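Undergrad: Fold the following for me, if possible:
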Amino acid sequence: MSSNFYSSMGGLPPQTELLSSKAVFTTAYAVIPRTVMTDIVTSVLPHWVGTRAWVLSRPMTGFSETFSQYIMEVQPGGGSDRPEPEQRAEGVLFVVDGEMTVDLDGAAHAMRSGSFAFLPAGARWTLWNKGTVAAKFHWVRKRFQEVEGLEPPPALFTHEDNHPISPMPDTEGRWGTTRFIDASDVRYDMHVNIVTLEPGAVIPFMETHVMEHGLYVLEGKAVYRLNQDWVEVEAGDFMWLRAFCPQACYAGGPGRFRYLLYKDVNRHMPLW
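TA: All right, here's what the predicted structure looks like:
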């Protein structure tokens, strides 16, 4: 199944552009549309060269608190030998454009559009763009929650082509999930999946649950119900949902609607 992931970040709007936007930040959710991911909101990170980042989410007290998500743009020859500054942070990388090489414990892994990597907390890794065009990827970071008596999760490198879409029950294949990590493996405390809805498919109920979400639209467009609001989203938009925010979706077409989904899983709720 071919993919056409959105990767046209950057630039600036013309002076003739209207100020109105679907950007919104509420107590239950935020929508960061692709139109605001311009050159003036990028970050430069320590120990990275030839690289800039758009920070889509970060832990915030009283909102989503478990993860941070970046869009990274690494120019040819750019990268880092010290990419992750936090010893307890685990990460997921998902490539949307270009190619790059991740070296983990001396083993090199070539990554291209559709490639996925899980990097355990404390892992020694580097990332460099040895190609001729910019590499663009999502980087989801989370503080790993250790469990006594449970071994830590191993690293994982794979590609979406290796993971058939698993259809949701009773949907006739119209709504499905690409799972890179075994859902029953409790060593992992985070999942990053791809959700795919065919034109006309719906999430037909208001999901309300403890998991926090980052949803980045990779392809297509849809109307999302977030808390009490209907929000139209398209490829390149990001939705940031705190725990228990009601959510549902209608994929209007004409093409399929796909998004990269983060959620925290497989752990007890901390009580202090």
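Undergrad: Going by C-alpha atoms from here, please, whenever you check contacts or count neighbours.
TA: Fine.
Undergrad: hang on, Phe180 packs against Asn193?
TA: Yes. Phe180 is within contact range of Asn193, at 6.4 Å (criterion: C-alpha atoms under 8 Å).
Undergrad: Another for comparison:
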Amino acid sequence: MGYPTDLLSNRSIVKHGKYALITPQGLVNNVIPGFENCSMSILGSPKMGASFVDYIVTMHKGGKNSQGFGYEGVETFVYCLEGKIKARAKGESFDLEEGGYLYCPPSEKMYLENLADGDSRCFLYKQKYRPLDGHEPHIVSGNANDNEGYDYEGMVNVNLKDLLPTDDLGFDMNFHILTFDPGASHGYIETHVQEHGAYLISGEGMYNLDNDWVPVKKGDYIFMGPYCLQACYAVGREKMSYVYSKDCNRDPLL
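TA: Reported below is the predicted structural model:
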């Protein structure tokens, strides 16, 4: 909300290095070289305390990145929220509609183009890759709607979907979708070294972030830093779901 119809207010909270809730109402557009006819907002970044960068991108009609996204040593990931996007990497082409995604290893650039007559929207990510001797990541594409989920830590009312391989040490991160039935929750308040960047794709909830209870809903972005206490309850009448990143498969550096 804001001037001239109301007081200036915003639900967003930023506690650098710990956690952040960023709502869509306060987002500003950023100019990102290489992206044409796109409205882009930077969500999580090292300036906040994250080891990665997350973006929300609205690709208008004819929007594209013909120069490629990513560079040597940086892995990238895109998740299509709505519309239709053509993604290319290593000479392959992937048509991504709602739920579609593409991961590119650090040796490959990602090229994006809007195929819809109107806007398409996507959640975009990049991170420096941490190599591991004897292991290499590879291009992965799919659609979350086709992926089989499973009970999260044995709870039948919380569903987890993996978007990247979980048994391949070539990957130093993963993307997941966590979905809560109305009234469902985590089994306990988690405390761990991994950090997350999460984008809510449906529903509403109450999220415990470093022991602050914060209301969240569809369209919100959450950054959770290392060792940030975290858990949530789903509230409302529909399922609460979010797509999120997690670093994994590496021993912490000294």
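Undergrad: List the TM-score for the superposed pair.
TA: Comparison of the two superposed chains (TM-score structural alignment, normalised by the length of structure 2) gives a TM-score of 0.94, and 253 aligned residues with a C-alpha RMSD of 1.6 Å.
Undergrad: mean deviation of the longest strand along structure 2 from structure 1?
TA: In structure 2, with assignment by DSSP state E, the single longest strand is strand 52-69. Superposed on structure 1, strand 52-69 of structure 2 shows a mean distance of 1.2 Å to its aligned residues (mean C-alpha distance after the TM-score superposition for structure 1).
Undergrad: State the span of structure 1 onto which that strand is aligned.
TA: Aligned using TM-score structural alignment, strand 52-69 of structure 2 spans residues 67-84 in structure 1.
Undergrad: What of stretch 190-202 of structure 2?
TA: Against structure 1, stretch 190-202 of structure 2 falls on residues 207-219 (TM-score structural alignment).
Undergrad: Mean distance between the helix or strand following the longest strand of structure 2 and structure 1 after superposition?
TA: For strand 52-69 of structure 2, the succeeding helix or strand toward the C-terminus, using DSSP states H and E, is strand 74-82. Compared with structure 1 after fitting, strand 74-82 of structure 2 deviates on average by 0.6 Å (mean C-alpha distance after the TM-score superposition for structure 1).
Undergrad: Could you check how far strand 74-82 of structure 2 is from the centre of its chain?
TA: Distance of strand 74-82 of structure 2 from the chain centroid (C-alpha atoms, centre = their mean, to the nearest Å) equals 8 Å.
Undergrad: Kindly report the same for stretch 198-206 of structure 2.
TA: Per C-alpha atoms, centre = their mean, the centroid offset for stretch 198-206 of structure 2 relative to its chain is 12 Å.
Undergrad: End to end on that stretch, go ahead and measure it.
TA: End-to-end distance for stretch 198-206 of structure 2, by C-alpha to C-alpha, to the nearest Å: 14 Å.
Undergrad: cool, and stretch 183-195 of structure 2?
TA: 25 Å.
Undergrad: ok, now stretch 140-157 of structure 1?
TA: 15 Å.
Undergrad: Residues touching it, excluding its own?
TA: 66-70, 88-93, 109, 115-121, 187-190, 262, 267 (C-alpha atoms under 8 Å, 6 or more residues apart in numbering).
Undergrad: Selection in PyMOL covering whichever of these are buried, please.
TA: Burial among those is assessed by 16 or more other C-alpha atoms under 10 Å; the matching PyMOL selection reads:
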select buried, resi 66+67+68+69+70+89+90+91+92+93+115+116+117+118+119+120+121+187+188+189+190+262
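Undergrad: Quick one: the strands in the stretch 101-250 of structure 1, in order.
TA: Shown for the stretch 101-250 of structure 1, the strands assigned by DSSP state E, counting those that start in this stretch span residues 107-112, 115-119, 125-128, 135-143, 156-159, 166-167, 175-178, 190-197, 202-207, 213-219, 221-226, 229-234, 238-241, 247-250.
Undergrad: Trace the first one over to structure 2 and give me the residue numbers.
TA: Spelled out, it's strand 107-112 of structure 1. Strand 107-112 of structure 1 maps onto residues 92-97 of structure 2, going by TM-score structural alignment.
Undergrad: Could you list the residues in contact with the matching stretch?
TA: Residues from elsewhere that reach stretch 92-97 of structure 2 (C-alpha under 8 Å, 6+ apart): 80-88, 102, 141, 143.
Undergrad: So which bits of it are buried?
TA: 94-97.
Undergrad: Mean per-residue distance, that stretch versus structure 1.
TA: Its aligned residues in structure 1 lie a mean 1.2 Å from stretch 92-97 of structure 2 after superposition (mean C-alpha distance after the TM-score superposition for structure 1).
Undergrad: Now Arg267 of structure 1. Nearest residue, chain neighbours left out?
TA: Asp189 (6.5 Å; C-alpha to C-alpha, 6 or more residues apart in numbering).
Undergrad: typo on my end, Asp105 of structure 1
TA: Distances taken as C-alpha to C-alpha, 6+ apart put Arg124 closest to Asp105 of structure 1, at 5.9 Å, once the chain neighbours are dropped.
Undergrad: The one you found is in contact with Gly91, isn't it?
TA: No. If you go by C-alpha under 8 Å, Arg124 of structure 1 and Gly91 don't touch, sitting 11.8 Å apart.
Undergrad: Give me the neighbour count for Ala134 of structure 1.
TA: For Ala134 of structure 1, the neighbour count with other C-alpha atoms under 10 Å is 21.
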